[in-house]
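Novice: Need coordinates for the following:
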Amino acid sequence: MTAATLERNSFSASMSLPALRQELTLHPGVRYAEGMPTWTLQDPVANRFFRLNWLDFELLSRWHMGDAEAIIADIASHTTLEPTVEDVENLIKFLAANDLLEVRTEQGLERLREQAARARKRGFKWLLKNYLFMRFPLVSPQGFLDRTAPYLQWIWTKTFFVCTVLSVLVGGVLVLRQWDTFIATFPYFFNVEGFLTMALSLSVAKVMHELGHAYTAHRYGCRVPAMGVALLVLWPVLYTDATETWKLESRGQRLKVGAAGMTAELILAAYATLLWNFLPDGPLRSSIFLLATTTWLITLVINLNPFMRFDGYYLLSDSLGVANLQERAFGLARWRMRELLFSFGDPAPEYFPPHRARALLLYAYGTWVYRFFLFLGIALLVYHLFFKLLGIFLMLVELTWFIGRPLYMEFKEWIQRRGEISTSGNARWTVLGLLLFLALLLVPWQSQVSAPALWRSAEYARFFVPSASYVETVNVSPGDQVQPGDILVQLVSPDLDYDIARGQKQLEILMWKVKFQGLDRQLLDQAPVSLQELQAETAAQRARMEEKEQLQLRSSVAGVVTEMREPLSPGEWLEEGAPLALVVSREKGVVESYISEGDLQRVQEGHHGMFYPSDLGRKPFEVVVKAIDNGSTKQLDEPYLASTHGGPVAARQNAEGELVPQAPIYRMELVPVAEGLGPEQVLAGTVTIEGERESVISYLARKVVSVLIRESGF
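Specialist: Reported below is the predicted structural model:
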């Protein structure tokens, strides 16, 4: 009987059982934490293993009887189990679905041909699902392991363990005695030779990691059919096929195989730390340093992570005694969530003791949260790895397939079972919560728009050193009142004074030539040239005098000196462009804000809002939008809001030293509604404006479309 036959006809106890494939073998399995025995069914052709419970084992042990009724009766008479025809039918379906039955009909052969054809095609859909993780077996190491394993038996001796512990202690003490030299090895890797050294060291460490798995599995009698390279998010990593460890009856042995890779790297690091102390400086010492520090830390951080199917996952699975940990934990978590939300009344997918059930639930929910952020990060990564159109497509695939699809399948299950939803309190609260959530998404209740802002005087003057000079006199100090035209600081530039004096002498000579040109024939011939030189020198002298005038720093506004360069004393030399002072007029204040492109359409001139100073000692006040720039801000004039200075606006400093916003923002000018003095200094804060109402879903949709258009270059 084939799987196709089972789909069309219901099973009858009087039917003969389909034959099992002759090469299948049964092995005793590990005991569950509750003491329940298990068995492992091995498919050596496909190198697959299936965990069987007691009932399945008893059924398969009597499969040779060929008659379901006889098997059921024999099990009931010799054990405490009470199997049914349905149990036999479910087992046959399981065996057929995994190709564990002999195929003796043309119909069954045709089905296998179709499966093989589909496997060869591996179409576009398969590629989208698997491009983040693909395996490529490179070698079959079994013969190599058979030949070399006898020479490595000393690795598992107590003598080697003691030597390793001693190397850790001695190496650690010696490193601490020259810790500064040890740490100073890091800068060596920031060049081409260092990069090659790093790559070689990492390769050695990862090969040792995989050989640790392979030799340990071989030690316990497991076959290692393949070792190769896997592409993890297009990044090559080594892997070892240790699937046959499923047949190990001892949980301790399985844990040792799972931890062998990390143990191998830790042992390598221990001896590398000791060896580093005796090597001269150079590439070899740097490689040993890397093995002693970075590689084992990386492997522990990555491989101990139980949320992905690395070593840590299998170690946790064996420690808990729960095979197929993720699938079973996810099934339990989905059942628990549905019961809490809707009280369907379904039985638990399988029984676990309360403490283990809580652990599985925590693990499942933690994995879901971890995967959400992981796949979100991968979506951004693949976007930046490829050109824009392909990057956007792959990012959408990630978001849709790995995040959106599981959510869709769960919501679909809820909708399909809506008729079964109980009228209990849980269900009512769930429905009410969903309705409120939808209302929050769809109803345009959000009207406030927040943006970073500065409160400053409407009139202020900043003073910088116009050219390299020294201080002659300082006439004011912070807090002094000044009027327009008052001299704050008098600067002197000796180079400029010299140029002025030299220019004055040149002017006098040129004026003499022009004045007495009629008395000398040669002067008369040079008259046109002398006149042009006089005009040019006069203009140059006028510019020098204006520059000298600028060395008298005069206030252009009536206000208060709020900032002064300190210390500032006569005789001090100052470089060109150095800030000197700030004069602020307190007669009128203005709020300058920067609004994001997404909120621009919701704010118009005349809208009211509130300004909240960052200084909690100051009271907020009402403002009104006076003007909004038509174009986005190319650079920030004030550094207070820039992220490079600790502000909320993401900005970077370009080659010219200008602060350039990372995302499009638009400058707004707001004025206080109430008359009052302006601030004595620039104060950062937040402005909240009552803008046009918009729903959350509309806002998110607009943001997504804006990002797609901007990033795709449309």
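
Novice: Please count neighbours and contacts with C-alpha atoms only from this point.
Specialist: OK.

Novice: For Gly433, pull up the helix or strand it's in.
Specialist: Element membership of Gly433, judged by DSSP states H and E, is helix 425-442.

Novice: So which elements touch the helix or strand following that helix?
Specialist: Downstream of helix 425-442, the first helix or strand assigned by DSSP H and E is strand 446-464. On a contact count with 3 or more C-alpha pairs under 8 Å, 6 or more residues apart in numbering; DSSP states H and E, strand 446-464 meets strand 579-596, strand 683-694.

Novice: can you give me the strands in the stretch 51-200 of the chain?
Specialist: In the stretch 51-200 of the chain, the segments counted as strands under DSSP state E, counting those that start in this stretch are 133-139.

Novice: oh, I was asking about the stretch 251-400 of the chain
Specialist: Counting by DSSP E, counting those that start in this stretch, the stretch 251-400 of the chain contains no strands.

Novice: on that earlier part again, go through the helix holding Gly433 and flag the buried ones.
Specialist: Asn426, Ala427, Leu441 (16 or more other C-alpha atoms under 10 Å).

Novice: quick check, nearest of those to His645?
Specialist: The closest of the buried residues of helix 425-442 to His645 turns out to be Leu441 (C-alpha to C-alpha; 35.5 Å).

Novice: ok so, going back, for Ile509, find the nearest of the helices and strands packed on strand 446-464.
Specialist: strand 579-596 (39.1 Å).

Novice: Run the angle between the next helix or strand after that closest one and strand 683-694 for me.
Specialist: For strand 579-596, the succeeding helix or strand toward the C-terminus, using DSSP H and E, is strand 608-613. With axes from the mean of the first three to the mean of the last three C-alpha atoms, to 10 degrees as the basis, strand 608-613 and strand 683-694 are set at 150 degrees to each other.

Novice: for comparison, sequence B:
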Amino acid sequence: MKLETPLPPAPHLTVDILGLCPSVRDDVRVAVQVYGGRTCYVIEDVLRSKFYRLGLAEYTFVSLLDGQTTIAEAMGQTAEICGSDGLEEREVATLCKWLLECSIITTEQSSCENRLEEGRVKQQTRRVLGGVNPMIQKIPLFNPMPVLRPLDPLGKLIFGVWGGVVWSLVVGYAAFALWESWDAFTGAGMHVLARQNWLVLLATWLGLKLIHEAGHALACRRFGGHVRESGIVLILFAPMPYVDVTSGWKIDGKWQRVIISAAGMYAEIFCAAIAALVWTSSFDPLVRQHAMNVIVTASLMTLLVNANPLMRFDGYYMMIDALELPNLATHGRRWLATATRRYFLGIDVRGPDRGEGSPAIVVAYAIAALVWRWIVCVSLLLSAEVLMHGVGKAIAIVAIGLWVGPTCCRWIRMILQNRLVRHRRLGWITAAASATLWMCWSVVPWYSRGTVPLVVDYHHPHEVRIGADGFLDELSVSVGDVVSRGQILARLSNRELELEYRDVLLDLETSDARYRGFLSSESIAAAGVEQKVQASLRSRLAQLEGQLSGLVVCSPADGVIAQCDVQSCVGTFIHRGERLLVIGSHGSETMLGLVDQADVEAFRRAQGQRVDVRLWGMGERPIAGRIDRVLPRAELSLPHAALGADAGGPLPVRPNPQATDDSDAMELIAPRFPVLIDLVGGETDRVLPGQTGYARLVYRDGTLGRAVRDSLTDWIEDKRAMLRMHR
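Specialist: Alright, predicted model coming up:
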């Protein structure tokens, strides 16, 4: 971990210091570097392990400060040596002020008892505030040099040419092996955050961070640096080791400094590659789980945190060394401070000097880093509140106070004591900001987009069902066929039904013969009884004729076969009443969608309004639709198989335990409200039943402020639900 030293801030006022005779401390070391094509000098403060980079003119001036030469004389001699590149009086004042604040030079005034006591009070205040800040605490532990010196040969091997070749081969092969098992890997990764895995994951994370910092230390030693200190940084009480490799600043080669910054990620990614090879080759569940912990922790978290240039971690130092933009973050903070004083408080201050990088780069980085820093801090505070409940709320409140409180106090003191502040401008800006916030909360509308997956279907289609139990012998149509009224669609057979029909018919003939015999013998009573038997047999015969006629399925209307439920059931037994086919009439196409509960009220209010519909396979141009109605009840049933994820649709489904046939074999995981959307204009000729797509409705959903509040509340609730799920 490497800390960057800020550049000197612009002075708020100029004092007469030309007659002072400061001197450079005797224990300060100097090294020459070439940076950005220019010669510069790196000053090392050995006592504080801090490094400062000066240009030729600045170093020439500092080298003349021997305790006997006045600042005016040193400035004149610098002008003689450097010519037009010499320092102006204002630049000299700024440089001297900064050198005093960094304790690089001393004067009689800075060494007096009052100044020393003031410095001790400031240092003690910073130490107290840092010790109670739950966001971050730094705890130095020991000097690691006795451990690192015997490992110097290992560092030369790892960060040499052959080490780089081995690293590339192992990481490349591991990435290829993991890609081949990507589906299984992503499925197994869902269990990494399970509650029973937390302790193991924490231990894995700590071990990898030790390897990470060891990589920095070995790389620093590889290129001649000195590791002065190591310890632990607590971020929201989560421990993270660190090593002080700021001595890498005096190394002349910029790519060597980049390697030192990248060494931690270099080591962690290699560990992730080894773990990936173990995961793809092992069948032991415990071994695979530990390997998964290493892969996720060493790759995902390293890339998200350490490689991010907007935070002052490894990625930032790699960027500023590679692009030769030193102190980019410091320049950005100074620009933000100057812009705030100038435009918010109305103080006429001069913009900060930017020696490296264009102003556009500095401004863009300052804004991006500020936004990212707020996002990270707010996320950490919200995570503490979610994961630690009551304790987390207390930590969040304390952290917010320590984070925002000192800044607010400084601004209040500046506003009250600085006579250059334009209070009228401050009042107008404050009022405008307050009015803007109030309008965002109460007036400015917020629009949401409700997206509904849908399928084209026929409006009031004809369902053709089986009229009698039997075996499906023949199915003469398929989906998409045009049929006419009375056309035979399918034939079934039922041997038992046919035999029963013949038996009843034979019994009826026998009964008729007996009836005639009774009449000829004038047995009136017996003939009456036989008449009742014949009536019963004729009734049963009529029922059997109806069932036998049901074995031949005919089309009830003209139309198109829209759905066939038993196409794969030819030769199997089908029960009476099962759906065989669905016939739709051309020109009656409509769209059936399923609305999520969060958007159902908006769709109900928009009944009769037009919406844009996009169907897959019809290009980017939307077609027009109109919301007909939203059905009042949410359902789990899947109205069309094309909407289910098992058939390539957008909605997650699961097997229906209460399914009675193939048409309802799957059901939705979460209930949704069916909505009917009519096609508008001549779009009916362009669509085909079974096409899927989505309809999108833009509707007003409260105000901007309430939308932000609701999103934040939903985020917190989602995290709490995730926590409960992993318990």
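
Novice: Any idea what the TM-score comes out to?
Specialist: The TM-score (TM-score structural alignment, normalised by the length of the first structure) is 0.60; 603 aligned residues with a C-alpha RMSD of 6.8 Å.

Novice: circling back to that earlier point, turn the helices and strands packed on strand 446-464 of the first structure into a markdown table, including mean neighbour count and distance to Tyr188 of the first structure.
Specialist: Listed next are these as a markdown table, based on neighbours: other C-alpha atoms under 10 Å; distance: least, C-alpha to C-alpha, whole Å:
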| stretch | mean neighbour count | distance to Tyr188 of the first structure |
| --- | --- | --- |
| strand 579-596 | 22 | 40 |
| strand 683-694 | 20 | 43 |
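
Novice: Please identify which of the ones you listed is closest to Val514 of the first structure.
Specialist: Comparing these by C-alpha to C-alpha, strand 579-596 comes nearest, at 44.4 Å.

Novice: coming back round to it: which among the helices and strands packed on strand 446-464 of the first structure is found nearest to His607 of the first structure?
Specialist: strand 683-694 (6.5 Å).

Novice: and after the closest one, which helix or strand comes next?
Specialist: That would be, after strand 683-694 of the first structure and using DSSP H and E, helix 696-712.

Novice: Next, the buried residues of that next one.
Specialist: Buried, per 16+ other C-alpha under 10 Å, within helix 696-712 of the first structure: Val696.

Novice: what's the angle from it to strand 446-464?
Specialist: Inter-element angle recorded for helix 696-712 of the first structure and strand 446-464: 50 degrees (by the same axes, to 10 degrees).

Novice: What lies in contact with helix 696-712 of the first structure?
Specialist: Lys388, Leu389, Ile392, Leu440, Leu441, Leu442, Val443, Pro444, Gln446, Gly598 (C-alpha atoms under 8 Å, 6 or more residues apart in numbering).

Novice: Now tabulate those residues in TSV and tack on distance to Gly143 of the first structure.
Specialist: What follows is the contacts of helix 696-712 of the first structure, written out as TSV (distance: C-alpha to C-alpha, whole Å):
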residue	distance to Gly143 of the first structure
Lys388	47
Leu389	47
Ile392	46
Leu440	64
Leu441	62
Leu442	65
Val443	68
Pro444	69
Gln446	69
Gly598	64
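
Novice: so how far is Val603 of the first structure from the residue lying closest to His608 of the first structure once chain neighbours are set aside?
Specialist: Distance criterion C-alpha to C-alpha, 6 or more residues apart in numbering; nearest residue to His608 of the first structure, sequence neighbours excluded, is Val624 at 4.4 Å. Counting by C-alpha to C-alpha, to the nearest Å, the gap from Val624 of the first structure to Val603 of the first structure is 11 Å.

Novice: ok, now Leu340 of the first structure?
Specialist: Where Val603 of the first structure is concerned, Leu340 of the first structure sits at a distance of 43 Å (C-alpha to C-alpha).

Novice: So these two - more neighbours on which side?
Specialist: Taking neighbours as other C-alpha atoms under 10 Å, Leu340 of the first structure and Val603 compare with Val603 leading, 20 against 14.

Novice: Excluding sequence neighbours, find me the nearest residue to that one.
Specialist: Per C-alpha to C-alpha, 6+ apart, closest to Val603 of the first structure is Gly691, 5.1 Å.

Novice: swap in Thr686 of the first structure?
Specialist: Pro452 is the one closest to Thr686 of the first structure (C-alpha to C-alpha, 6+ apart), at 4.6 Å.

Novice: Can you get me a residue count around that neighbour?
Specialist: Pro452 of the first structure: 20 neighbours (other C-alpha under 10 Å).

Novice: before we move on, what about Leu255 of the first structure?
Specialist: Close neighbours of Leu255 of the first structure, defined as other C-alpha under 10 Å, add up to 18.

Novice: try the one 3 residues further on
Specialist: By other C-alpha under 10 Å, the residues close to Gly258 of the first structure number 25.

Novice: what's the distance between it and His213 of the first structure?
Specialist: 7 Å.

Novice: Please verify my assumption that the residue nearest to Thr686 of the first structure contacts Ser593.
Specialist: Yes - with contact defined as C-alpha atoms under 8 Å, Pro452 of the first structure and Ser593 form a contacting pair (5.8 Å).

Novice: Quick check: neighbours shared by those two?
Specialist: Counting by C-alpha under 8 Å, 6+ apart, the shared contacts of Pro452 of the first structure and Ser593 are Val687.

Novice: I am assuming Ala242 of the first structure contacts Gly212, so please confirm or correct that.
Specialist: No - taking C-alpha under 8 Å as the definition, Ala242 of the first structure is not a contact partner of Gly212, at 11.1 Å.
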